[in-house]
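A.B. asks: Generate coordinates for the sequence data below:
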Amino acid sequence: MKMKKYTADTMPEAMKLIRKELGEEAVILSSKAVYSKGFLGLFKKKSIEVLAGMDSMESPAPILEKPTIQQVQENPNSIAIKKELEDLKQMVKSIGRQKPNRTYPDELEALIHHLKEQELAEELITSISDELFVHMKKNEDHISIEMQQKLAKDYLKSQLETFPFGGISYNKKYINVLGPTGVGKTTTIAKMAARAVLEKKKKVGFITTDTYRIAAIEQLKTYAGLLQAPIEIVYNEQDLQQAMQKFEALDVVFIDTAGRNYKEVKFVEDLQELIDLKENTETFLVLSSTSKQRDMEVIIEQFKEFPIEKFIFTKVDETNSIGSIINLMVKYKKGLAYYTDGQEVPEDIMGTSLDELLNLFFKGDSL
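C.D. replies: All right, here's what the predicted structure looks like:
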C-alpha cells in the first residue's frame, strides 16, 4: 500500500490534497490534531495531520494478463479487503462533505461555549464565530466579551428581524391554537384569554374540539367560569358553525384543538376537516421548549398545511437551553408570539419582542 502523511488547517482541506495526489480510491488510516505557535506566539494554531493510503490492488491489471494460481487463491480475501476499502472510501467522501471544524482564538471560547450550551444550530454558531474572528483581525486581535455579545446579537437579529413578534394582534376574531398533547396548550389559552379580558377589556369565548380528554374540557370550563366567558364543546363541523353563530357578538374566540399525537397523519387530517377558518383567524402552534428539536420539527412538518403565523413556546422555566426556539424560527421562517415560564394564570406568559428573546438567550451578564 502506498502511504503518505498530509498536514492541513482542516479535514476538508486535507481531503482535497489526498484526492489530488492519491485519487478517489484513497483511504484514511489515521488522523490527529497538531498544534503550533501562532503569530507572535499569541495563539496556538491547530492543524490536522492525516495519514492516507491507496491499496495497490485497486490499480487495474493489464487486460491480456492471465491470472496466476496465487491470484486466484487470494481472490476471496481480495473481495473482502476491497469491500472494506470501499466502505472506508465512502467514509472519506462523507467526511469531505462535512463542514470544517474551524479553530478559533481562546478569547472566543466562552461565547462559543455558551452558544453550544444553548443548543444553537451548528451553522449559526459557525457564522457567528466567523464574524467575531474577522472582527478580531480588523481590530488587532482583541475583542471584549461585551463586543462579542453585541456582534452575536446583531447577527442573530439579522436572521430573525423579518419574522413577526408579539402576541395576539386583535385584528381577527378567532384564535386557533394548535399543539400536541402535553405541551400546556389549554393553560396557555387561558393565559391569553385572561390577558385579553384584563388588559384589552375584550369579550371572549371558548370553543374546544378536545373531546378526547375529559380533564382538558373541565380545565377549560374552570377558566371560562373565572373569566365569565361562554364555552362550547364541538364534535363536528356543524357544531363548530353553530358555536360561531352563538359567539357572533364576542370580540375574541379561542379555539382549543384536541391534544393528540400529531405525529400520526390521521389526527392532522381530522383536524383539517374540522377547522377551516382562513379569513378571520390567527393560528398559533404551541410547542414545549423541553422537547427535543427533532421531535418538534416532526410536529411542525405535520402542521405545514395550516396557516401558522407564530410559535408559542411553553415551559421555558424548565429548560437550561432555548437555542431550539431560534433554530426553528430560522428554519421554518415563523414568528414568535409568546413564551411561558410557569403555571400561574395569567402572569406566566410573555408576549416577546426580538430584543427580549435575544436578551433571554444571552441571559444578561451570565457570560
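
A.B. asks: all contacts plus neighbour counts: C-alpha atoms, from now on.
C.D. replies: OK.

A.B. asks: Name all residues that make contact with the residue positioned nearest the centre of the chain.
C.D. replies: When Cα atoms, centre = their mean is applied to the chain, the residue found nearest the centroid is Asn327 (3.7 Å). Contact partners of Asn327, counting by Cα atoms under 8 Å, 6 or more residues apart in numbering, are Leu120, Ala121.

A.B. asks: let's see it at 10 Å
C.D. replies: Glu119, Leu120, Ala121, Glu122, Glu123, Leu124, Gln293, Lys333 (Cα atoms under 10 Å, 6 or more residues apart in numbering).

A.B. asks: any idea whether the closest residue in space to Phe247 that isn't next to it in sequence is helix, strand or coil?
C.D. replies: In this structure, Phe247 finds its nearest non-sequential neighbour in Gly205, 7.0 Å apart by Cα to Cα, 6 or more residues apart in numbering. Put simply, Gly205 is strand when judged by DSSP: H, G, I helix; E, B strand; the rest coil.

A.B. asks: In this structure Gly205 contacts Ile233, no?
C.D. replies: No. Gly205 lies out of contact with Ile233 (Cα atoms under 10 Å); the separation is 11.4 Å.

A.B. asks: where do the contact lists of the two overlap?
C.D. replies: Contacts common to Gly205 and Ile233, judged by Cα under 10 Å, 6+ apart, are Ala243, Ile255.

A.B. asks: With neighbour numbers in mind, choose between these two.
C.D. replies: Shown here are Gly205 and Ile233; by other Cα atoms under 10 Å, Gly205 has more neighbours (25 against 18).

A.B. asks: Another for comparison:
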Amino acid sequence: MAALDATPRASAGRDGEPAADEFDRLPPELPVPERPEPPVESAATTPAPAPAPAAATPPALQVVAAPEQDPAIVAMREELARMRRMMETQLEQLSIERLRGSPARAAVLDALTGYGCSESLAREVAAGIDPTLAPDQVHGPMHAALARLLPIVHGEPIEDGGVIALVGPTGAGKTTTAAKLAARFAARHRARDVALVTTDGQRAGALEQLQALGRRLGITVCEAQGPDGLQAALEQLQDYPLVLVDTTGHAPRDRAVFSQILWLRAAKRVRSLLVLPANAHPQDLGEVIRRYRPAKPDGVVLTKLDETCQPGSALSVLVRHELGLAYTAGGQQVPGDLEAADAHRLVQSLEKTRRAADNPLVTEDRHAVA
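C.D. replies: Sure, this is the predicted structure:
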C-alpha cells in the first residue's frame, strides 16, 4: 500500500529490531552488532498490522503584510530620480546649443518646431543635416530626413479584406472614417463587396449617418448591440470580402476600453485600425496609444488634419511610439478627404500648413460667400 511504502526508514523495526539507519550511526571504533534473525511467527501469533498514520494536514497559508519601506530609502530614490531628470534636461539643452552653433541646423530646429514637431524629433533630424549648408538650402534635406523617420504602413490594410474594426477615443472621427474607407473600397471593387457594421448605439445619429451613406453608395449597413450581437452580425456577413466595424468611442481611462480590447484579441479574425485626431494634445495621443497597444492595430488613421495648424505634434507621437501610419484624413467629404499615408506628401503638407497658419486669410476663399 502507498501508506505503508511511505513509512520513514528511521522508524523502529518489528519486535524491537533497530532501524537500518541506526546501524549507520554507530561509532566506527565500536563493534557492529550482528543483526538478529527475526523469529518465525505463525499466522495465529502474527499481530494485526498497525493502521497507517493519518496524512499530516498542511499548515494553513497566512497572508503576511509586506514590510513598510524605510522612509529614508524612499526619499533617496525620489532624490535620485529628480537628479536624473535634471541631468537629462541639462544634456538636452547642451545638445540644442551645440546644434544651434550651425546656422543650417538652427534653421532646421526652428522649422520643425514651427511644424509642431517635438524637440527630440527636431534634434534627431537636425543632427543629420550638413552644418555647412546655407539656411535657405536646408528644406530639401530636412524634408527627406523627416520622411525617412515617419513610420508608414506599406500597402492599404483594406485591400487585404476581412473584418477591420475602427477603434479610438470619442470624437476621433471613426464613423466618418468607416464611411470613407467603405466608399474607397467600393470604388475600386464593387459596392456589394463591402459591408458596414456599427456598434455605436449611444451616439445620436451614428446609425442614420451610415444608413444614408449606404443607400447612396449601395453599401450594406447593419447595427449590432453588444458582443453577442456583433458576433451574430459578422457570421451573417462572412461572405463579404470586407467588413468594417464602427466601434463605440471611449475615454482612454474608461474601463470599457479594456473590454473592447479583450473582444478584439478573442476574435482572432478581426483586425483593427486605431483612429487618432491630429488636433489632440500629444500627451493625450500617447495615452490612447498606450491603452490600445495590446489590441495590436494594423496601423493608424490620422484624422482632422484640417483642424490643426501643427500636425507635426501628432507625427512626433507616432515616431516616438513606432506605430505605423496607414491613412490620413482631413475634411468631411466621402471618400475624397482620405488618402493612403505617404511620407513625402505628408512632409510637404507641413510647410503648407505652417504658411496657412501664418496667413489665415489665404484659406478663407474656400468658404467665402460671393
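
A.B. asks: TM-score of the superposed pair?
C.D. replies: Here the TM-score for the pair of chains, by TM-score structural alignment, normalised by the length of the first structure, is 0.67; 272 aligned residues with a Cα RMSD of 2.8 Å.

A.B. asks: List the contacts of the residue nearest to Phe247 of the first structure.
C.D. replies: 174, 193, 224, 227-232, 243-244, 246-247, 249-255.

A.B. asks: List buried residues within those.
C.D. replies: 174, 193, 224, 227, 229-232, 243-244, 247, 251-255 (16 or more other Cα atoms under 10 Å).

A.B. asks: Next one: Ala14 of the first structure from Asn77 of the first structure, what distance?
C.D. replies: Ala14 of the first structure sits 30 Å away from Asn77 of the first structure, taking Cα to Cα, to the nearest Å as the criterion.

A.B. asks: In the stretch 151-300 of the second structure, what residue spans correspond to helices?
C.D. replies: Along the stretch 151-300 of the second structure, counting by DSSP state H, counting those that start in this stretch, helices occupy 174-188, 206-217, 226-236, 255-266, 282-292.

A.B. asks: From the contact counts, what lies against the last one?
C.D. replies: Judged by 3 or more Cα pairs under 10 Å, 6 or more residues apart in numbering; DSSP states H and E, helix 282-292 of the second structure is in contact with helix 255-266, strand 270-277, helix 312-321.

A.B. asks: For that helix, grab the matching residue range in the first structure.
C.D. replies: On the first structure, the counterpart of helix 282-292 of the second structure by TM-score structural alignment is residues 293-303.

A.B. asks: Looking at Ala14 and Asn77 of the first structure, which one has more neighbours?
C.D. replies: Neighbour totals were compared for Ala14 of the first structure and Asn77, and Ala14 leads with 22 against 10 (other Cα under 10 Å).

A.B. asks: so that one, which of the three states?
C.D. replies: Criterion first, three-state DSSP; result for Ala14 of the first structure: helix.

A.B. asks: can you pull the contacts of it?
C.D. replies: Here Ala14 of the first structure is in contact with Lys5, Tyr6, Thr7, Ala8, Lys20, Ser47, Ile48, Glu49, Val50, Leu51, Ala52, Gly96 (Cα under 10 Å, 6+ apart).

A.B. asks: and the aligned partner of Ala122 of the second structure in the first structure, what does it touch?
C.D. replies: In the first structure, Ala122 of the second structure lines up with Ile125, judged by TM-score structural alignment. Ile125 of the first structure sits next to Leu111, Ile112, His113, His114, Leu115, Lys116, Glu119, Glu131, Ala152, Leu156 when contact means Cα under 10 Å, 6+ apart.

A.B. asks: Repeat that for Asp341 of the first structure.
C.D. replies: Asp341 of the first structure is in contact with Phe313, Thr314, Lys315, Val316, Asp317, Glu318, Thr319, Glu347, Asp348, Ile349, Met350, counting by Cα under 10 Å, 6+ apart.

A.B. asks: Looking at those, spot the one nearest Arg102 of the first structure.
C.D. replies: Set against Arg102 of the first structure, the nearest of these by Cα to Cα is Thr319 (28.7 Å).

A.B. asks: So what's the residue count around that closest one?
C.D. replies: A count of nearby residues for Thr319 of the first structure, using other Cα under 10 Å, gives 13.

A.B. asks: if I line the two up, what does it land on in the second structure?
C.D. replies: Checking TM-score structural alignment: Thr319 of the first structure goes with Thr308.

A.B. asks: Gly331 of the second structure versus that match, what's the distance?
C.D. replies: Using Cα to Cα, Thr308 of the second structure is found at 12 Å from Gly331 of the second structure.

A.B. asks: residues touching the counterpart of Val268 of the first structure in the second structure, list them.
C.D. replies: Following TM-score structural alignment, the counterpart assigned to Val268 of the first structure within the second structure is Val257. For Val257 of the second structure, the contact set (Cα under 10 Å, 6+ apart) comprises Val167, Gly168, Pro169, Thr248, Gly249, His250, Ala251, Trp263, Val288, Arg291, Tyr292.

A.B. asks: hmm, try it at 8 Å
C.D. replies: His250, Ala251, Arg291, Tyr292.

A.B. asks: Count the residues that sit near the last one.
C.D. replies: Look at Tyr292 of the second structure: counted by other Cα under 10 Å, it has 19 neighbours.

A.B. asks: Kindly report the same for the second one.
C.D. replies: Using other Cα under 10 Å, Ala251 of the second structure is surrounded by 13 other residues.

A.B. asks: Thought Ala172 was touching it, still the case?
C.D. replies: No. Using Cα atoms under 8 Å, Ala251 of the second structure makes no contact with Ala172, being 10.7 Å away.

A.B. asks: one step back: now distance to Val286 of the first structure too, for the contacts of Asn327 of the first structure, in JSON lines please.
C.D. replies: Formatted as JSON lines, those follow (distance: Cα to Cα, whole Å):
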{"residue": "Glu119", "distance to Val286 of the first structure": "20"}
{"residue": "Leu120", "distance to Val286 of the first structure": "20"}
{"residue": "Ala121", "distance to Val286 of the first structure": "21"}
{"residue": "Glu122", "distance to Val286 of the first structure": "24"}
{"residue": "Glu123", "distance to Val286 of the first structure": "25"}
{"residue": "Leu124", "distance to Val286 of the first structure": "24"}
{"residue": "Gln293", "distance to Val286 of the first structure": "14"}
{"residue": "Lys333", "distance to Val286 of the first structure": "16"}
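
A.B. asks: Sounds good, over and out.
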